[in-house]
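[1] Take a look and give me a structure for this.
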Amino acid sequence: MTDTTAPTPGRPLFQLSGFRFRSWSTIWPILLAAILMQLMLWPAREAARWLFKHQAGWFHHQVWAFVGLAELFQLAAGLAAILIMRRLLPQADPHLRWPPQRSYAGLALLIGVGMALVMLLADYWPQLLSRTPPQGGYEMTPIGIPGWLAVMFAAGPNEEIIFRGVLVGMLTVLVPGRVRLERFEVPLSGVIVGLLFGAAHYQSFFNDPLYQAVAQQLYAFVFGLIYVWLMERSRSLLAPMIAHGAGDLLEVAAVMLLSVAWA
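    As a prediction, this is how the structure comes out:
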């Protein structure tokens, strides 16, 4: 958690504590986390893609419905992984509980607003400078607009269960250690999963401009650290879910508004 005490004279700006590199015993949990990440994300996404391709009528040809189905499959995979983790690694804490004391929900919402602004600027700065309608590929219809906003917010609970609940929970036990930068402190597992969280957005390098893909890697990593900080402070996944979901929802809402205003 964040250290709120006054800095000690001579205290280093950056510190890694409680960690010892033990070659294979350190590497294999990280490799396992990377494999589990793909097992929770890729099959669910591809199953939803297959259904959308072969039964597009079920979705009324709405892309947001495909995204929502993929999220539903991934949520199921994440919850199943937590059940398995509780059995095989009972000391791991997935933080899947209501906050026992302070929820940090208000702070999480403010952080989500800030994240939305960062993502909007990083993803669409050329369009913002030229006042060109940003092309997000969202269906601007009476059903498409609320559909996209709903699935964007749902990305928060879905991805936080997988990345912070399962992966950070597991690695906190298997790769112990703390990372501190000035007064900001998180578990080493949060840094590792932050890197994996950025890597999970690799497809942006194939689908988006290079500046946007690089920006997504950077802010996904930083946001991942903030999510795990919120999780530790509140001892629950609720706050990171709110920050994550609000950030995604508000960025898409801003893109929709700008695409209409500048059309």
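[2] rest of the way, CA atoms for contacts and neighbours
    Fine.
[3] Run through the strands of the stretch 151-263 of the chain in chain order.
    178-181, 184-187 (DSSP state E, counting those that start in this stretch).
[4] between those, which one is nearest to Leu32?
    strand 184-187 (17.9 Å; CA to CA).
[5] If you count neighbours, what's buried in that closest one?
    Neighbour-count burial for strand 184-187, counted by 16 or more other CA atoms under 10 Å, picks out Glu185, Val186, Pro187.
[6] Could you point out which of the strands of the stretch 151-263 of the chain sits nearest Lys53?
    Once those are compared by CA to CA, strand 184-187 is nearest, at 41.2 Å.
[7] Are there helices or strands packed against the closest one, and which ones?
    Packing contacts for strand 184-187, counted by 3 or more CA pairs under 8 Å, 6 or more residues apart in numbering; DSSP states H and E, involve strand 178-181, helix 210-234.
[8] follow-up on the earlier one: okay, the buried residues of strand 184-187 in JSON lines with distance to Gln74 next?
    Below are the buried residues of strand 184-187 laid out as JSON lines (distance: CA to CA, whole Å):
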{"residue": "Glu185", "distance to Gln74": "29"}
{"residue": "Val186", "distance to Gln74": "26"}
{"residue": "Pro187", "distance to Gln74": "25"}
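[9] Go through this protein and flag its longest helix.
    helix 24-54 (DSSP state H).
[10] list the helices and strands that helix packs on?
    Using 3+ CA pairs under 8 Å, 6+ apart: helix 24-54 touches helix 63-88, helix 169-174.
[11] count of residues packed around the closest residue to Gln135 other than its chain neighbours?
    Once flanking residues are discounted, Gln135 sits nearest to Ser259: 7.2 Å by CA to CA, 6 or more residues apart in numbering. Counted by other CA atoms under 10 Å, the residues lying close to Ser259 total 17.
[12] Likewise for the one 3 residues further on?
    Summarising burial for Trp262: neighbours were counted as other CA under 10 Å, giving 11.
[13] Kindly indicate which of the buried residues of strand 184-187 lies nearest Thr26.
    Of all the buried residues of strand 184-187, Thr26 sits closest to Pro187, with 14.8 Å by CA to CA.
[14] mind listing what that closest one touches?
    With contact taken as CA atoms under 8 Å, 6 or more residues apart in numbering, Pro187 is in contact with Thr172, Pro176, Gly177, Arg178, Val179.
[15] for comparison, sequence B:
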Amino acid sequence: MKGMVRMTGIILHLILPLFTYTLTTTFLYLSVPIEPLLATGLSAALNIPVLLWIYFYDQKRRGYSPAESLKPGSGLIFIWLLGVSLCILGNSIVELMGLTRISKAYQEAANALYTPPIVIQLAASGLIIPAAEELIFRGMIFASLRDKFSFGLSAVVSAGLFGLYHGNLPQGVYAFLIGLTAAWLYERTKALLAPCMLHISANLFSLFITNLKLSDFLFQREHAVVTAAVIAAAVFVTAICFVRIYRKNNLKEDIV
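    As a prediction, the model looks like this:
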């Protein structure tokens, strides 16, 4: 009976947050004449207080205080840099595989993301939406799966759902990479603010390179040498960040 109750709780954590978030977004988009990105941002802002309450309740049940649940841990600069380098690597993988050119759904999503005014892009896609998504996919889905299953399975399932949620292959591949890393960060720090900062960093840098047309410049054939150098630098920075975050949190555990 206890196992059945626990599995029911996991299923509810998998379904209810996404359903509520998606339903609110759809309602706003259909009932109010606003852009999809603004509707999603407003939905995220409306859902965050409820999601936080549920997350804090779950964390209290696990034995963590609200302060412990949100603290980012050590190595903040490396979390931000990791978000930037993963943004470069994720976009490089998607572009080099040619996924953006074969996905009509991606083109529609890109128009919805990058045509609104830059202030809306920064507030919604850069800050509010990542916070809501981390509450759902790491704070609820990954954490609930992790209560029952191994880290590897929990990370892959939560990252897979995160990728599927984006609704197209290019964004799905990119989101899966971010989701795996965010799950690892959450596992290392036990604090939601760490993957949230990673997600915000990646999104803000993605907005930066897209609005300045830097991604168009990098992935032209005549700039192949520059592209290779940027990707190599991103791989190096990613490796350094993983090592430093791992070591800093290991040291913290040793001290405690």
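[16] Got a TM-score for the pair?
    The TM-score (TM-score structural alignment, normalised by the length of structure 2) is 0.64; 207 aligned residues with a CA RMSD of 3.6 Å.
[17] quick revisit: how about CSV for the helices and strands packed on strand 184-187 of structure 1, with mean neighbour count added?
    Output for these, formatted as CSV (neighbours: other CA atoms under 10 Å):
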stretch, mean neighbour count
strand 178-181, 18
helix 210-234, 21
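[18] Kindly state which of the ones you listed is positioned closest to Ser130 of structure 1.
    Closest among those, using CA to CA: helix 210-234, at 16.4 Å.
[19] which residue sits closest to Ile88 of structure 2 in space, ignoring its chain neighbours?
    Ala234 (6.6 Å).
[20] what about the one you found, distance to Gly83 of structure 2?
    10 Å (CA to CA, to the nearest Å).
[21] ok so, going back, what would the strands of the stretch 151-263 of structure 1 look like in CSV with distance to Leu249 of structure 1?
    Shown next, in CSV, are the strands of the stretch 151-263 of structure 1 (distance: least, CA to CA, whole Å):
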stretch, distance to Leu249 of structure 1
strand 178-181, 30
strand 184-187, 26
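[22] Ok, which of these comes nearest Gln55 of structure 1?
    Among these, if distance is taken as CA to CA, the winner is strand 184-187, at 43.7 Å.
[23] highest average neighbour count across the helices and strands packed on helix 24-54 of structure 1?
    Mean neighbours per residue, mean count of other CA atoms under 10 Å, is largest over the helices and strands packed on helix 24-54 of structure 1 for helix 169-174, with a mean of 21.
[24] residues near the counterpart of Ile141 of structure 2 in structure 1, how many?
    Aligning on TM-score structural alignment places Ile141 of structure 2 opposite Leu167 in structure 1. Look at Leu167 of structure 1: counted by other CA under 10 Å, it has 30 neighbours.
[25] What sits closest to Leu167 of structure 1 if chain neighbours are left out?
    Ala33 (6.0 Å).
[26] Would you mind stating the distance between the one you found and Ser189 of structure 1?
    10 Å.
[27] which residues are common contacts for these two?
    Leu171.
[28] Which among the helices and strands packed on helix 24-54 of structure 1 is found nearest to Met152 of structure 1?
    Using CA to CA, the helices and strands packed on helix 24-54 of structure 1 put helix 63-88 closest to Met152 of structure 1, at 8.6 Å.
[29] Does anything pack onto the following helix or strand past the closest one? Which helices or strands?
    Per DSSP states H and E, the first helix or strand lying C-terminal to helix 63-88 of structure 1 is helix 105-130. In terms of contacts (3+ CA pairs under 8 Å, 6+ apart), helix 105-130 of structure 1 is packed against helix 210-234, helix 238-261.
[30] residues in contact with Ile34 of structure 2?
    Leu28.
[31] and the gap between the most centrally placed residue in structure 1 and His54 of structure 1?
    When CA atoms, centre = their mean is applied to structure 1, the residue found nearest the centroid is Glu159 (5.2 Å). As for Glu159 of structure 1, its distance to His54 of structure 1 is 26 Å (criterion: CA to CA).
[32] hang on, the earlier thing: check which residues of the longest helix of structure 1 are buried.
    Here helix 24-54 of structure 1 shows 26, 29-30, 33-34, 36-37, 40-41, 44-45, 48-49, 51-52 as buried, counting by 16+ other CA under 10 Å.
[33] Over to stretch 189-196 of structure 1?
    Ser189, Gly190, Val191, Ile192, Val193, Gly194, Leu195, Leu196.
[34] counterpart of the fourth one in structure 2?
    Looking back up the chat, that one is Ile192 of structure 1. By TM-score structural alignment, Ile192 of structure 1 lines up with Ser154.
[35] wait, doesn't that match sit right on Asp147?
    No - using CA atoms under 8 Å, Ser154 of structure 2 makes no contact with Asp147, being 9.1 Å away.
[36] what's around Leu149 of structure 1, how many residues?
    For Leu149 of structure 1, using other CA under 10 Å, the count is 21.
[37] follow-up on the earlier one: which position in structure 2 pairs with the residue nearest to Leu167 of structure 1?
    Match for Ala33 of structure 1 (TM-score structural alignment): Ile10.
[38] ok, and the closest non-adjacent residue to the corresponding residue of structure 2 for Gly224 of structure 1?
    Matched by TM-score structural alignment, Gly224 of structure 1 corresponds to Gly179 in structure 2. Leaving aside its chain neighbours, Gly179 of structure 2 sits nearest to Ala159 (4.4 Å; criterion: CA to CA, 6+ apart).
[39] Could you pull up the residues touching the one you found?
    Phe137, Ala175, Phe176, Leu177, Ile178, Gly179, Leu180, Ala183.
[40] hmm, 7 Å instead?
    Contact analysis of Ala159 of structure 2 by CA atoms under 7 Å, 6 or more residues apart in numbering lists Phe176, Gly179, Leu180.
[41] coming back round to it: need the helices and strands packed on helix 105-130 of structure 1 in a markdown table with distance to Leu72 of structure 1, can you?
    Formatted as a markdown table, these follow (distance: least, CA to CA, whole Å):
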| stretch | distance to Leu72 of structure 1 |
| --- | --- |
| helix 210-234 | 21 |
| helix 238-261 | 15 |
